[in-house]
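In: next comes the sequence, and after it the predicted model I'd like to discuss.
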Amino acid sequence: MTRRRPIIAVCGLACETSAFTPARTSAAAFHPRRGRDAIALYRFLDAGTPLAIAADWYGALIGRALPGGMVTRAAYEELADEMVCLLEAIVAEHSLDGLWFDIHGAMVVEGLDDAELDLLQRIRAVIGPNVLVSASMDLHGNVSRELAHMLDLVTCFRMAPHEDELATKQRACENLVKCIRAPRDVPQRPFKAWIPVPVLLPGEQTSTRDEPARSIYGSIADVEALPGILDVGVWVGYAWADAPRNRAAVLVTGWNRASVAAGAERLARQFWAARADFHFVAPTGSLDECLDAAFAASSSERPYFVSDSGDNPTAGGSGDVTWGLTRLLERREIIERRAGVIIYASIPGPEAVRKAVAAGVGSTVTVTAGAAVDDLHAGPITLTGAVFSVKHGDQHARTEVVLRVLESVYVILTELRKPYHYERDFTDLGLQPRQADVVLVKIGYLEPELYDMAAAWMLALTPGGVDQDLKRLGHTRIRRPMFPFDTDFGDKPPDLSARLIPLSTEPLSGPDE
């Protein structure tokens, strides 16, 4: 008798969310995709691929928003309700074997402490307890004990920057198919060992390019080699969401209970032992200190990149904090026009963009932009300059304008906020970052193309919703003690023993850890 192909549903909402910015994230920001359009997001599910041959995949709703401020409750309810309705239609038509839950893990919704858990509870109410659920997550997500319980399988990225994003999602699907198609004498649901690690650090101190994160994530392969291990996840956690689940965590799954527990404990101990060794991925300083270094750099150190890190839109910043640009334009080197070619990316200003577009390339305009959302650190900025270029149709920015200010400072204005991670983000606007003297970009660690391009680099510790100085932000709801908020754990070191999480079909009991 031929065994039928497994039927698997796909859904998820992803948004890395700062609780320290006044920005809010709407439903439209998720650019929701449904049905076949959702499945088309993943090339490893294209017709003819091994996973497409192994199972039938049905999309419900996938939504991905740029990192930003808290998701409004109305937006979440709208998307969650639609997702549930679409899942109900799939379940009514098919006998579901599995569900792939594609999430980030650091989504904060107004009024919810654990949004991914809440969403999964709603999904479980539709698909029932017997359907296997596999999640893929960002390593900057947060894994609560309750979320670990309700999931059967979970994995996360192992690289920061996230060059393995698609590989991780594919692995989550492969693990799901493997468990669904397991021989009768092998349990479909593996053991799960979860360990919270009381460390909360920004991604700019935990990049896997550098030690000690490189070695910690490098040890995953050794744990995976233990007998009976299916998957290994190490989460750094997300530092800018102020909730009890925010912290590092380790979760190992597999069919050998002893290996699962031992592997999780090994990685948790390694993470904890290295807590004081984490450091920023680049030299740091105030913005003025970074600009001092950049302006004094030799020709061999150019382009000199400076990260305006406190308002990084890909970590959850609003993107419209004007503090960095204001300070830049106040510099004597800029005023005296002896700083060389400077590129600044970027400041949102819909009205400024409209006015510049109407004036046309080559025209001189005076426009005001920024601080429409986050004016906690500086007010709107007024710029006078020549319209250098205009580009329409960007997925995030919609329309982009480059304004040439003080002859050699090129400021990118956007209709909506946008991250600038790729060389084409600049060259499509007629800018040549490789020939620039200094490039200031709202980012934390440089993404691979910019990292390779930069002859020198500093990370400016600037204010904003994702301020790298975590203590300056004022967390009130994280569990304490927590490193580096607390450094003296006294005679009570953290409990890094493995918590064996019950199967998702069994009740979760005991104290919440």
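Out: Everything's here; your move.
In: can we go C-alpha only for contacts and neighbour counts from here?
Out: Noted.
In: and the contacts of stretch 49-56?
Out: Around stretch 49-56, the neighbours that count as contacts under C-alpha atoms under 8 Å, 6 or more residues apart in numbering are 5-8, 44-47, 173-174, 177.
In: try this one side by side with the last:
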Amino acid sequence: MSANKPVIAICGLACETSTFTPSRTDAAAFHPQRGEEIIARYPFLEPSTKLGSSASWRGILTGHALPGGVVTREAFESLSNEISHGLRDLGAAGTRVDGLWLDIHGAMCVEGMDDCEAELLRRVRHAVGPDTIISASMDLHGNVSRELAHGLDLVTCYRMAPHEDELETKERACRNLVEWLLARRKGRRNEMLRRPYKAWVPVPILLPGEQTSTRDQPAKRIYAAVPEVEAVDGVLDAAVWVGYAWADEPRNRAAVVVTGWDKDATAEGAERLARLFWDARAEFKFVAPTGSFGECLDTALSSCSRPYFISDSGDNPTAGGSGDVTWGLTQLLARPEFKDPAGPTVIYASVPGPQAIQTAVEAGVGATVTVTAGAEVDNIHAGPITMTGRVHAIKHGDRHAVVEVVLQVGSVFTILTKLRKPYHRERDFTELDLNPRAADIVIVKIGYLEPELYDMAADWMLALTPGGVDQDLERLGHKRIRRPMWPFDKIFEKQPDLSARLLPSSNLRLSGPDG
């Protein structure tokens, strides 16, 4: 180890990608950060904090792309090669990398490649060598293959959906790594001189996040058991992954990984969590009442609850949807209830339309324009939509959208964007001179409502709309996932094997199947 503080490198690529949308994700979408930019991103790594001051942190490259379509091979090769070269450069400069934090999501798909996170890990391991301790943090909607679990030394994931504990999880991954490195250096606890046991259990369940929110049962009690397992003597970390439902790869399924110094406690903890998950499989339900888009609109109009939120879930850009499906907006504007500007106030977020944006910006606020938007990428379900309306607001400079325009068509205030954007916060609307709290209906391309929207909604429904992240999984047509798999298969000829697979840490690629 280094003479003073342990040296810890930081790298990773994160993107949640649907294989059921025609869109593609390029390198620029990851907004890659390097060096001190990475350190500054995380408050817990500030030098004034205990964790930040305990090690010498070296940012290599991290990239976090808005969920979307499959990542191009060119983008993956470009970014992963930069990571590999950056890590090798540290070694060439005489810096030994004692530890590495791998900041990933777990549901990234790359053209022509299965299990790209395991491939990224393989490249990272090759660059730093077998002695570097690697700790990964992940989204609970990621996938943990046997190969990924095998190649990591430490791994953890979010315990909340919505992900209110994202920073807490990343900090835990770093803290576990630092504590191990420091204890090993000081010779405390003989077991820390070796690598921990990892108990991995694949669970043949594949559900959307909208049926597994930790706000509701049974996910609430399953995740409540995670800290109980972690509190057992000899256990370091416990994690449960729901898996990612909108990609079609053999690794897509739920999984449990428990790490620890006590072999039996680690295995028993993993099996307990896996059994809890499996035994609850028939209890999972959607987080809100569901219906067709038309049924949701009918319910919202007849309700006295205001604002009434509707999730246009099939094209959710934060789950991997392309964001430019026009199906929902087309249905909305066809309704007679919203033709008159004096009708029920509806906010719809959102549809990209670069040319529509340019036309509206040139015309200015207050002008009446006719524009066409949407379906430039995903035109499977509906084509581009042409609208005539009044320009209500224009905003420049958004990180995702770049430019936003609000077009009032009848009583519907439609948000158009230059590039796709998720709408999760109240300020996303108020900065566009919209007041969602005063609206009758707010329709957002989202699945479960993010915290601010959830708190704002007087009531809400989940519309089962088409798109790349369709909540009707069987309608999508998975062909490569392992079968049997709940809920695709309701009858299992034999009970799944929920015994713990104890995996050694290794820099060697597994040659056997991902069992």
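Out: Perfect, I can see it now. Since the model is a prediction, treat every value here as computed from it, not as a measurement.
In: okay if I get the contacts of stretch 49-56 of structure 1 as TSV plus distance to G128 of structure 1?
Out: TSV is the format used below for those (distance: C-alpha to C-alpha, whole Å):
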residue	distance to G128 of structure 1
R5	20
P6	16
I7	15
I8	14
F44	27
L45	25
D46	28
A47	29
C173	19
E174	22
V177	18
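In: list just the nearest of those residues to A60 of structure 1.
Out: Using C-alpha to C-alpha, the shortest approach to A60 of structure 1 within those belongs to I8, at 10.4 Å.
In: out of the contacts of stretch 49-56 of structure 1, which sit inside helices?
Out: Per DSSP state H, helices hold the following members of the contacts of stretch 49-56 of structure 1: 173-174, 177.
In: how about the strands in the stretch 101-250 of structure 1?
Out: 132-137, 153-156, 191-197, 229-235, 248-254 (DSSP state E, counting those that start in this stretch).
In: can you redo the ones you listed as JSON lines with distance to V387 of structure 1 and mean neighbour count?
Out: Compiled in JSON lines, the strands of the stretch 101-250 of structure 1 are given as follows (distance: least, C-alpha to C-alpha, whole Å; neighbours: other C-alpha atoms under 10 Å):
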{"stretch": "strand 132-137", "distance to V387 of structure 1": "41", "mean neighbour count": "26"}
{"stretch": "strand 153-156", "distance to V387 of structure 1": "43", "mean neighbour count": "28"}
{"stretch": "strand 191-197", "distance to V387 of structure 1": "51", "mean neighbour count": "27"}
{"stretch": "strand 229-235", "distance to V387 of structure 1": "44", "mean neighbour count": "24"}
{"stretch": "strand 248-254", "distance to V387 of structure 1": "46", "mean neighbour count": "28"}
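In: circling back to that earlier point, buried subset of the ones in helices among the contacts of stretch 49-56 of structure 1?
Out: Those of these that meet the buried threshold are 173-174, 177, by 16 or more other C-alpha atoms under 10 Å.
In: out of these, which comes closest to F388 of structure 1?
Out: Within these, the smallest distance to F388 of structure 1 is 46.2 Å, found for C173 (C-alpha to C-alpha).
In: which strand in structure 2 has the most residues?
Out: For structure 2, the strand reaching the highest residue count under DSSP state E is reported as strand 385-398.
In: that strand corresponds to what range in structure 1?
Out: Mapping strand 385-398 of structure 2 onto structure 1 (TM-score structural alignment) gives residues 381-394.
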